[in-house]
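> I'd like to go over a predicted model; first the sequence, then the structure.
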Amino acid sequence: MLSRRTPQKHVPLLIWLSDDYQKRYAVNRGCLNKLAATDDFSQDNLFSTMLGLTGTATHEYVPADDILTSCRSQP
């Protein structure tokens, strides 16, 4: 059990994308599975990933922080 003074450093993240979303936005499921198994992400990735998922255009978006960037096919 964690005490109030023990910071949580490992918090799980679940990203679920429908088959339609994956097709529509050219997201490679195999690539995502590989990333999930081999890479570590932090809360720093969450903001840009959410912006990328929703297609929000803003100067705050950092593609390098978007978890899905490397798994999207280029048009």
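Great, that's in hand.
> every contact and neighbour count from this point should use C-alpha atoms.
Noted.
> need the longest helix for the protein.
helix 43-54 (DSSP state H).
> which positions within it qualify as buried?
Residues Asn45, Phe47, Ser48, Thr49, Leu51, Gly52, Leu53 are the ones in helix 43-54 that count as buried (16 or more other C-alpha atoms under 10 Å).
> let's bring in a second model and compare:
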Amino acid sequence: MRGEPWREKRRLKERQQWDRSERVCRTEVSAAKVLQETCNYIKNLHREVDDLSDRLSELLANTDSNSAQAAIIRSLLM
């Protein structure tokens, strides 16, 4: 009977360590997911910026270079 409280304490300690490890693992998975989503979002933003830049460049190429519209487009590209 004397060994039983000691075993219970050991089991409790092992369970606490397991719970702590599980929380750390979930946190790491969660952080990795957030990082991946952030990277995807940034890639999409880069794609959108590239597309807009291309569209503005085409518009500028087809606009009188001395017009007010051309000046606005140039300011957007800078």
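Yes, it's here. Values in this document were obtained by computation on a predicted structure and should not be read as measured data.
> quick check: TM-score for this pair?
Comparison of the two superposed chains (TM-score structural alignment, normalised by the length of the first structure) gives a TM-score of 0.20, and 29 aligned residues with a C-alpha RMSD of 3.8 Å.
> rewinding a little: wait, which of the buried residues of helix 43-54 of the first structure is closest to Arg29 of the first structure?
Closest approach to Arg29 of the first structure among these (C-alpha to C-alpha): Leu53, at 14.5 Å.
> dump the residue contacts of that closest one.
Contacts for Leu53 of the first structure (C-alpha atoms under 8 Å, 6 or more residues apart in numbering) come out as none.
> ok, Leu59 of the second structure next?
Here Leu59 of the second structure is in contact with Ile73 (criterion: C-alpha under 8 Å, 6+ apart).
> mind checking which helix or strand it is in?
Using DSSP states H and E, the element containing Leu59 of the second structure is helix 3-61.
> return the distance of the next helix or strand after that helix from the chain's centre.
The helix or strand immediately downstream of helix 3-61 of the second structure is helix 68-77, counting by DSSP H and E. Distance of helix 68-77 of the second structure from the chain centroid (C-alpha atoms, centre = their mean, to the nearest Å) equals 32 Å.
> fine, thanks again, bye for now.
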